[in-house]
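Peer 1: quick one, fold the following:
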Amino acid sequence: FFWYLYQNIKKHTYKYCTIIISEYFCFFLNVTQSKSVLKMVTAGYFLFFCIVRILSARSSAFVVPHNRQHIKSTAVLSGQNIESPADELTIAFTREKGKNYKIHDAVAANPILSMLDAKVNLVDLPCIRHAEGDDHENLLRYASKSNIEEFDYVIITSPEAAKVFGEAFRGDFYTSETKIAAVGKATKKALAEFDLEVDFVPSKATGETLAAELPALPDARVCNVLYPASAKAPDTIRDGLQAREAANFEMTRLNVYDTVPATFTDEQMNLFDDIDVACFGSPSAVKAWLQNVDVFLGTEGLSEEERRVVGNNGGVMAACIGTTTARECLESGRWEPNHIYYTKNKPGVDS
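Peer 2: All right, here's what the predicted structure looks like:
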């Protein structure tokens, strides 16, 4: 009985599962009429197990809508019916070279992929590379204990900013009274590689939450903040700190690095025909992806309005690290809203 149920779950033949569960529910009701506590507990456990298995099997992620001829199977993402190839699934990672190992491992270990009964290919297509920002030299001027102690906090909102900051300060920060605030676990880990201890991490890994929760100084004293950031980072931190009426923050922003779009080779562009899902870790990666898609399709000479065609994104599902990146996909006009996946409550690579 249970083997038959398991096989139907594995094959996603849910109409048969529904029948089985209905029959088993009747069995459960009959068992409750008996005086055997063991039978009642066992029946309840297996009923719960069956329901959980079906719900988890229907909660698929990283599955793509695609316009190819060999579409055969249907999976479910965020309550939407999404078609995907039954034989093969190709997932592209767009972070800089050498920074995709963590998400590689996470995706490869995802139990949902094994349910798809498909071959999964993981490929690296770095969409951005980093370059020094206009304020990089200014950061070096702060790289001493006496200068950095002008600030009460240093806010770090990305692993790359952590790397730039760590390389600039080396051993000069350790005896400083200045505290470090990191936006999330990945950034905290990047700082730890330079033996820099983080004093504050917000409850949610977003700039909005960090700005809202950063501890203020007592007695409404001015809290001076240094913010080494990407030149393309929005003013989320500044706006969030200024919006806190009960606190008094003064922020110095330094654009210490910049993200530059990577240009795909012909070999990389030929992969567009095979890719089902693109994983994006930043709005810059989304923009760079679309620029390369335009070159591939020969539409780079068209106006922005003419290129804003739903589906004109390389034919991929967008899996985003958080809301900011997902918003960039949506505002580009190239994706249907239900073709963009992101983790709302717990952004990050792990999610």
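Peer 1: can we go C-alpha only for contacts and neighbour counts from here?
Peer 2: Fine.
Peer 1: report how many residues lie close to residue 275.
Peer 2: Each residue near residue 275 was counted by other C-alpha atoms under 10 Å, and the total is 22.
Peer 1: count the neighbours of the residue lying closest to it once chain neighbours are set aside for me.
Peer 2: Excluding the flanking residues, the one nearest residue 275 by C-alpha to C-alpha, 6 or more residues apart in numbering is residue 90, at 4.9 Å. Using other C-alpha under 10 Å, residue 90 is surrounded by 22 other residues.
Peer 1: which SSE is residue 90 in?
Peer 2: Assigned by DSSP states H and E, residue 90 falls within strand 88-93.
Peer 1: what lies in contact with that strand?
Peer 2: Residues outside strand 88-93 that contact it (C-alpha atoms under 8 Å, 6 or more residues apart in numbering): 100, 118-126, 274-280.
Peer 1: for the residue nearest to residue 275, give its distance to residue 314.
Peer 2: Counting by C-alpha to C-alpha, to the nearest Å, the gap from residue 90 to residue 314 is 13 Å.
Peer 1: do residue 102 as well
Peer 2: As judged by C-alpha to C-alpha, residue 102 and residue 314 stand 24 Å apart.
Peer 1: who's more crowded, these two?
Peer 2: Neighbour totals were compared for residue 102 and residue 314, and residue 314 leads with 24 against 12 (other C-alpha under 10 Å).
Peer 1: is it true that that one touches residue 295?
Peer 2: No. Residue 314 is beyond contact range of residue 295, at 10.8 Å (criterion: C-alpha atoms under 8 Å).
Peer 1: mind listing the shared neighbours of these two?
Peer 2: By C-alpha under 8 Å, 6+ apart, no residue touches both residue 314 and residue 295.
Peer 1: which positions within stretch 283-298 qualify as buried?
Peer 2: Neighbour-count burial for stretch 283-298, counted by 16 or more other C-alpha atoms under 10 Å, picks out 283-294, 296.
Peer 1: any chance of those in a markdown table, plus distance to residue 349 and secondary structure?
Peer 2: Conversion of the buried residues of stretch 283-298 to a markdown table gives the following (distance: C-alpha to C-alpha, whole Å; DSSP: H, G, I helix; E, B strand; the rest coil):
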| residue | distance to residue 349 | secondary structure |
| --- | --- | --- |
| 283 | 15 | helix |
| 284 | 16 | helix |
| 285 | 15 | helix |
| 286 | 16 | helix |
| 287 | 19 | helix |
| 288 | 19 | helix |
| 289 | 19 | helix |
| 290 | 21 | helix |
| 291 | 24 | helix |
| 292 | 24 | helix |
| 293 | 24 | helix |
| 294 | 27 | helix |
| 296 | 28 | helix |
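Peer 1: for the comparison step, fold the sequence that follows:
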Amino acid sequence: MNTGKVWLVGAGPGDVGLLTVKGMEILRQAEVVVYDSLVGQEILSRIPEQVRCINVGKRASHHTMPQEQINQVLVEEAKKGYRVVRLKGGDPFLFGRGGEELELLVKEGIPYEVVPGVTSPIAVPAYNGIPVTHRDFTSSVHIITGHKKQGAAYDIDFEALVRTKGTLVFLMGVSALSDICGSLLQAGMDKDMPAAILQKGTTAGQKRIVATISTLEEEVKRQGIETPAIIVVGRVCALSEEFAWHEKLPLSGYKVLVTRPRDLISSMAEKLRLMGAEVLELPAIRTEPVEENAQLLEVLEKLDTYQWTVFTSPTGVRVFFEKLQECHTDIRALAKLKIAAIGKGTTKALKERGIFADYMPEIFDGEALGRGLCELCEGTEKILLPRARMCNQEILTELSQKPGIQVDDIPIYDTFYETRDLIDRKKGFETGDIDCAVFTSASTVRGFREAAKGLDFTKVRAACIGRQTQAEADALGMETYRAREASIDSLLELVIELKGKTARK
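Peer 2: This is a model prediction of the structure:
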């Protein structure tokens, strides 16, 4: 039997942009992913659909699975011949017990690789404007685990730490904050030494409390803090107000659920992330070309009999041109046709294939597209309409108003609902952890409904691309808002307005 292989991959502190290029490539090729609770939701939402995922928990004092059993799972899955990724928050070898997992792999003769990760004691302070070293303040940084067994004393030389005059970063120490601060003061640290506690760094839940080593515990009690969080002690903490940058981004602190099909999701998600949002990529639908499409094949043989080809989605463009290639037909077959596109996304998809649309309506929906075509047509035109099997009828209703127009409405792709459960959508909206959902079509709303059964949809703030999408969300009782025009850029502007609560319904 072929033995598989294990990759220990550091997932970083949460922001998917801090997952290394190598880590992402290995994740894409994985067959089994064994992940823990500190892996960011953004990263979990990027795990390929076909991958089998095993949640082993592991957060301070709360273990879904004991470490010994995790080690055994890695061996068992690899022995079945699978490509196994052990996905760990931060870096596998920095308090990640990666060494323990390797011991059993070595003993069992399982091949493995280690992919280091961006580690939270460096990245989280950076996202909060705290450089862990600075030539005017300190030339060393020291990373310490703040976790200790209940009732036991710290096995840490606090006096030695104080003598270093370096920046001290404590991981997993929130519950022991009082002991850590007290021990440093007892070891001779200046009571006015700046100190900070940094919550959920690099994610939408990021929060910073800066005080002194003698007042930090009191400030935490007053302002509140959630785990995971790290404690930073050192003069560099005083720079946070001056150097803070992440919170100045327009969507910092905002978590957005994106529901587009996976093949269309990345550009919008990337734009949201560049503006500071935490983005969960959870496609509500997927699209697949219609198999054995004899109707389309027949049409492709007589393209010269049409005057117009009308595209109503980027997916329709992609599938149509893929089918042209399969039939060994190039774009010269479209030379005598005029091309219409429903909006900017569809127009862009055509441009990428070397075609400029002859017509795009000012309002990007089926009704406006149909009405505009009626004005352009004399009444004897033949129109090819390649689109989804499940779609609205508004364009056909409008075209029927003009006698003499013949429309061949050809289904070229099917839409299916996605229901992957790595992220609990229901809990995310009901607790307010997810701030809004972005819907780019009525079908994504329907797919979301299926994926989030049992959710009180009145808890969902919905950013909708157009009128039909908003109507579908309204029917579920969502709090809906509509973009000024049916385009991705306008939808992004709407999300920014929602964060500032200035959007109009």
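Peer 1: superposing both, give me the TM-score.
Peer 2: TM-score for the superposed chains, counting by TM-score structural alignment, normalised by the length of the first structure: 0.60, backed by 234 aligned residues with a C-alpha RMSD of 2.7 Å.
Peer 1: show me the contacts for the aligned residue in the second structure for residue 189 of the first structure.
Peer 2: Under the alignment (TM-score structural alignment), residue 189 of the first structure maps onto residue 348 of the second structure. Residues in contact with residue 348 of the second structure (C-alpha under 8 Å, 6+ apart) are residue 314.
Peer 1: measure residue 348 of the second structure to residue 317 of the second structure for me?
Peer 2: When residue 348 of the second structure is compared with residue 317 of the second structure (using C-alpha to C-alpha), they lie 10 Å apart.
Peer 1: buried stuff in the strand or helix carrying residue 220 of the second structure?
Peer 2: According to DSSP H and E, residue 220 of the second structure maps onto helix 216-223. Buried residues in helix 216-223 of the second structure, counting neighbours by 16+ other C-alpha under 10 Å, are found at 216-217, 219-220.
Peer 1: hey, where'd the helices end up in the stretch 251-351 of the first structure?
Peer 2: For the stretch 251-351 of the first structure, the helices defined by DSSP state H, counting those that start in this stretch occupy 266-269, 283-297, 304-307, 323-331.
Peer 1: what's the closest of those helices to residue 248 of the first structure?
Peer 2: Among the helices of the stretch 251-351 of the first structure, helix 323-331 comes nearest to residue 248 of the first structure, with 26.3 Å by C-alpha to C-alpha.
Peer 1: what's the mean distance for the closest one versus the second structure?
Peer 2: On superposition with the second structure, the mean distance recorded for helix 323-331 of the first structure (mean C-alpha distance after the TM-score superposition for the first structure) is 0.7 Å.
Peer 1: which residues of the second structure does that helix align to?
Peer 2: The aligned range for helix 323-331 of the first structure in the second structure is 467-475, by TM-score structural alignment.
Peer 1: the contacts of strand 88-93 of the first structure, buried ones only, as a ChimeraX selection?
Peer 2: Selection of buried members from the contacts of strand 88-93 of the first structure for ChimeraX, criterion 16+ other C-alpha under 10 Å:
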select :100,120,123,124,125,126,274,275,276,277,278,279,280
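Peer 1: just the contacts of strand 88-93 of the first structure: which are in strands?
Peer 2: Using DSSP state E, 119-124, 277-280 are the members of the contacts of strand 88-93 of the first structure that sit in strands.
Peer 1: rebuild those as CSV, extending it with distance to residue 234 of the first structure.
Peer 2: Compiled in CSV, these are given as follows (distance: C-alpha to C-alpha, whole Å):
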residue, distance to residue 234 of the first structure
119, 39
120, 35
121, 34
122, 31
123, 29
124, 27
277, 26
278, 23
279, 21
280, 17
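Peer 1: out of these, what pair is the most spread apart?
Peer 2: Maximum pairwise distance in those, criterion C-alpha to C-alpha, is 21.7 Å, between 119 and 280.
Peer 1: which one in the first structure is aligned with residue 309 of the second structure?
Peer 2: Residue 309 of the second structure maps onto residue 154 in the first structure when the alignment is built from TM-score structural alignment.
Peer 1: now that match: how far from residue 77 of the first structure?
Peer 2: For residue 154 of the first structure, the distance to residue 77 of the first structure - C-alpha to C-alpha - is 39 Å.
Peer 1: can you check residue 156 of the first structure too?
Peer 2: From residue 156 of the first structure to residue 77 of the first structure the distance is 33 Å (C-alpha to C-alpha).
Peer 1: looking at the two, which is more packed in?
Peer 2: The neighbour count for residue 156 of the first structure versus residue 77, taken as other C-alpha under 10 Å, is higher for residue 156 (25 against 20).
Peer 1: find the nearest non-adjacent residue to the more buried one, please.
Peer 2: For residue 156 of the first structure, ignoring the flanking residues on the chain, the nearest one in space by C-alpha to C-alpha, 6+ apart is residue 182 at 5.0 Å.
Peer 1: wait, isn't the one you found in contact with residue 159?
Peer 2: No. Using C-alpha under 8 Å, residue 182 of the first structure is not in contact with residue 159, being 9.3 Å away.
Peer 1: those two - which one has more neighbours?
Peer 2: Between residue 182 of the first structure and residue 159, residue 182 has the larger neighbour count (other C-alpha under 10 Å), namely 28 against 19.
Peer 1: got the contact list for the more buried one?
Peer 2: 155-158, 188, 198, 200-202.
Peer 1: do the same with residue 292 of the first structure
Peer 2: Taking C-alpha under 8 Å, 6+ apart as the test, what residue 292 of the first structure contacts is 263-264, 269.
Peer 1: aligned to the residue nearest to residue 275 of the first structure, what sits in the second structure?
Peer 2: Counting by TM-score structural alignment, residue 90 of the first structure lines up with residue 255 in the second structure.
Peer 1: also residue 15 of the first structure?
Peer 2: By TM-score structural alignment, residue 15 of the first structure lines up with nothing in the second structure.
Peer 1: so residue 15 of the first structure, which state does it fall into?
Peer 2: Under DSSP: H, G, I helix; E, B strand; the rest coil, residue 15 of the first structure falls in the helix class.
Peer 1: ok, now which ones touch the aligned partner of residue 225 of the first structure in the second structure?
Peer 2: Taking TM-score structural alignment, the alignment pairs residue 225 of the first structure with residue 383 from the second structure. Residue 383 of the second structure sits next to 306-310, 405-408 when contact means C-alpha under 8 Å, 6+ apart.
Peer 1: quick one: residue 260 of the second structure from residue 428 of the second structure, how far?
Peer 2: Using C-alpha to C-alpha, residue 260 of the second structure is found at 18 Å from residue 428 of the second structure.
Peer 1: then residue 335 of the second structure?
Peer 2: According to C-alpha to C-alpha, residue 335 of the second structure and residue 428 of the second structure sit 50 Å apart.
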